[in-house]
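K.L.:
Sharing a sequence plus its predicted fold:
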Amino acid sequence: MMISVFHVLSLSLWPLMMSGAVLISFISLYLSMKVGFNMLLLVVILVMLNWFKDVSRESDLMMEHSFLSVVFFKTGMILFITSEVMFFVSFFWCYFDFVLAVDFELGGVWPPKGIQSINPFSIPLLNTLILLSSGVLITWTHFSILNNDWFYSVVTLFGTLVLGIYFLCIQFQEYMDATYTFMSSGYGSIFFLATGFHGFHVLLGCALISGSLYRMVTLKMDALSHYNFEFSAWYWHFVDVVWLFLFIFIYWWGY
């Protein structure tokens, strides 16, 4: 039972396990995925799901999330997205350094000689339309929640999830068809790093949407209390905007 306007966190191993799994995952990624990166990524997802389950129990069963707690949650989410923005700014900074000061070892041109860049008006344009459509759907979901329209809330959020998964499948196919690799000069490195980490964020966004969809289907969300969905929507719009910058500068400008 809530006895304070503040939410006092109970002891939990999930933050420690998440930090350790993410750290080891990035180390294994640095080592060319030779020490079980996929398995560690699965651990990250499982920890995230169990952490989400505990937070849901605190909210639904223990009633520990006061109005002030929700304000703090929203502030934390805004700060988290801001840190993610800075993360992608570093990639674009690196990319512009390559483009605006081309090394003569790369042939003095961008893309470097020998690199056949992907046509931006093929798969990248399709992916852009998919993500923009998903952004429209998740906005429709929010509108439906505010109007207590359960049916359209579920349908549009499920549609957003399907489009997100479809985006990842097409992105994977694009990687398979690419004529260059991560080791193909600076172009290949920055291309796969920027688009790959964006794909990882889309995957994380799909996980957040899945959690919101579960709460929606089990009737644990209404027009007055749906901040967990709001977090998912904010994050999804963030990955939408990042993709627009990737499409314009890396795909289109770099073509």
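P.N.:
Ah, there it is.

K.L.:
Only C-alpha atoms from now on, for both contacts and neighbour counts.
P.N.:
Will do.

K.L.:
got the residue ranges for the helices in the protein?
P.N.:
Assigned by DSSP state H, the helices in the chain fall at 14-30, 37-60, 67-100, 123-146, 150-177, 185-217, 227-245.

K.L.:
my read: Met18 touches Val47, true?
P.N.:
Yes. Counting by C-alpha atoms under 8 Å, Met18 touches Val47, with 6.3 Å between them.

K.L.:
Contact partners for Lys34?
P.N.:
Neighbouring residues of Lys34 by C-alpha atoms under 8 Å, 6 or more residues apart in numbering: Ser28.

K.L.:
a markdown table please, covering the helices of the chain and showing distance to Ile115.
P.N.:
Formatted as a markdown table, the helices of the chain follow (distance: least, C-alpha to C-alpha, whole Å):
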| stretch | distance to Ile115 |
| --- | --- |
| helix 14-30 | 24 |
| helix 37-60 | 28 |
| helix 67-100 | 14 |
| helix 123-146 | 17 |
| helix 150-177 | 13 |
| helix 185-217 | 8 |
| helix 227-245 | 21 |
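
K.L.:
Generate JSON lines for the ones you listed, with distance to Gly114 and mean neighbour count as supplementary columns.
P.N.:
Output for the helices of the chain, formatted as JSON lines (distance: least, C-alpha to C-alpha, whole Å; neighbours: other C-alpha atoms under 10 Å):
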{"stretch": "helix 14-30", "distance to Gly114": "26", "mean neighbour count": "15"}
{"stretch": "helix 37-60", "distance to Gly114": "30", "mean neighbour count": "15"}
{"stretch": "helix 67-100", "distance to Gly114": "16", "mean neighbour count": "14"}
{"stretch": "helix 123-146", "distance to Gly114": "21", "mean neighbour count": "19"}
{"stretch": "helix 150-177", "distance to Gly114": "16", "mean neighbour count": "17"}
{"stretch": "helix 185-217", "distance to Gly114": "10", "mean neighbour count": "19"}
{"stretch": "helix 227-245", "distance to Gly114": "25", "mean neighbour count": "19"}
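
K.L.:
Okay, one more to line up with it:
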Amino acid sequence: SMALTSHGYLGNNYMIIMCAMTMLYSMTLWFKDMMAESTYLGNHTLAVKKGLMQGFLLFVVSEMLIFASLFWAYLHSALNPSVELGMQWPPAGMEAMSAAELPLLNTMMLLASGVTITFAHHALINGNRKNTLYGFLYSTLLMIMFVGCQMLEYKFASFTMSDSVYGSTFFSATGLHGLHMMMLAMMLTMCTWRVYNYDFTN
């Protein structure tokens, strides 16, 4: 994983590369099918629309459950620290990451990307192609900057994934969120490309 690789563990780069290649290949095939059906055939069939809606709903529900379990693990350990943790949170001898530094910058980038993607959405509805392109482009750049800052955060963290429940819940939750941001950046890149090529204008 990215967290282990940033702390110098050997052999993890191969797994990251294999997983990234598999994901990129799957996304490429999915984007190709979606563009062919919606752009060149004119519209999705009712079965495809229903499948997309059900798939999106299932995705949202599964994401809610995954993140709820990660936050539950974190809060359970924080509110009821065990003897092994030194009866304190963060655990004894562990330096917590300051929320007023890089995490604050990441939060501001996420909020700014929410503003720019909303701007792009409204511009698309109003038929303003130029502002749609700018909104998608800025959102994509903010997502890429977020992932880069998260990699820096992992690189300079004073703890690793193997440092008690604090490290494992921190890297699991933020790593999963970072993965979502990488996938979103790829999807926004595809949307930007499609707007640029006049694939959709409203």
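P.N.:
That came through, no problem. Since we're looking at a predicted model, the values are computed, not measured.

K.L.:
follow-up on the earlier one: can you tell me which of the helices of the first structure is nearest to Leu106 of the first structure?
P.N.:
Across the helices of the first structure, Leu106 of the first structure has its closest neighbour in helix 185-217 (7.6 Å, C-alpha to C-alpha).

K.L.:
What span of the second structure is the closest one aligned with?
P.N.:
Using TM-score structural alignment, the residues of the second structure aligned to helix 185-217 of the first structure are 164-196.

K.L.:
sorry, back to before: and the helices of the first structure: which comes nearest Pro112 of the first structure?
P.N.:
With C-alpha to C-alpha as the criterion, Pro112 of the first structure lies closest to helix 185-217 of the helices of the first structure, at 7.2 Å.

K.L.:
closest one to Pro111 of the first structure among the helices of the first structure?
P.N.:
Closest approach to Pro111 of the first structure among those is made by helix 185-217 (6.7 Å; C-alpha to C-alpha).

K.L.:
name the helices or strands packed onto that closest one?
P.N.:
Using 3 or more C-alpha pairs under 8 Å, 6 or more residues apart in numbering; DSSP states H and E, the elements in contact with helix 185-217 of the first structure are helix 67-100, helix 150-177, helix 227-245.

K.L.:
I'd like to know which of these is closest to Ser117 of the first structure.
P.N.:
Closest approach to Ser117 of the first structure among those is made by helix 150-177 (11.1 Å; C-alpha to C-alpha).

K.L.:
what's the average distance of the closest one to the second structure?
P.N.:
By mean C-alpha distance after the TM-score superposition for the first structure, the fitted helix 150-177 of the first structure averages 0.5 Å away from its aligned residues in the second structure.

K.L.:
Packing partners of that helix?
P.N.:
Counting by 3+ C-alpha pairs under 8 Å, 6+ apart, helix 150-177 of the first structure packs on helix 123-146, helix 185-217.

K.L.:
Quick one, which of those gets closest to Leu42 of the first structure.
P.N.:
Of all these, helix 185-217 sits nearest to Leu42 of the first structure, with 11.9 Å by C-alpha to C-alpha.

K.L.:
Just give me the mean distance for that closest one relative to the second structure.
P.N.:
On superposition with the second structure, the mean distance recorded for helix 185-217 of the first structure (mean C-alpha distance after the TM-score superposition for the first structure) is 0.8 Å.

K.L.:
between that helix and helix 227-245, how many degrees?
P.N.:
150 degrees (axes from the mean of the first three to the mean of the last three C-alpha atoms, to 10 degrees).

K.L.:
Next up, the contacts around the residue nearest to Ser184 of the first structure when sequence neighbours are not counted.
P.N.:
Sequence neighbours aside, Ile115 is the residue nearest to Ser184 of the first structure in space, at 7.8 Å (criterion: C-alpha to C-alpha, 6 or more residues apart in numbering). By C-alpha under 8 Å, 6+ apart, the contact set of Ile115 of the first structure is Thr179, Tyr180, Ser184.

K.L.:
ok, now which ones touch the second one?
P.N.:
By C-alpha under 8 Å, 6+ apart, the contact set of Tyr180 of the first structure is Ile115, Gln116, Gly188.

K.L.:
mind checking what the first one lines up with in the second structure?
P.N.:
If I follow you right, that is Ile115 of the first structure. Per TM-score structural alignment, Ile115 of the first structure is aligned with Met94.

K.L.:
same check, this time on Val43 of the first structure
P.N.:
Taking TM-score structural alignment, Val43 of the first structure has Thr22 as its aligned residue in the second structure.

K.L.:
go on, Ser144 of the first structure?
P.N.:
In the second structure, Ser144 of the first structure lines up with Ala123, judged by TM-score structural alignment.

K.L.:
Grab the nearest non-local neighbour of that match.
P.N.:
Thr132 (5.2 Å).
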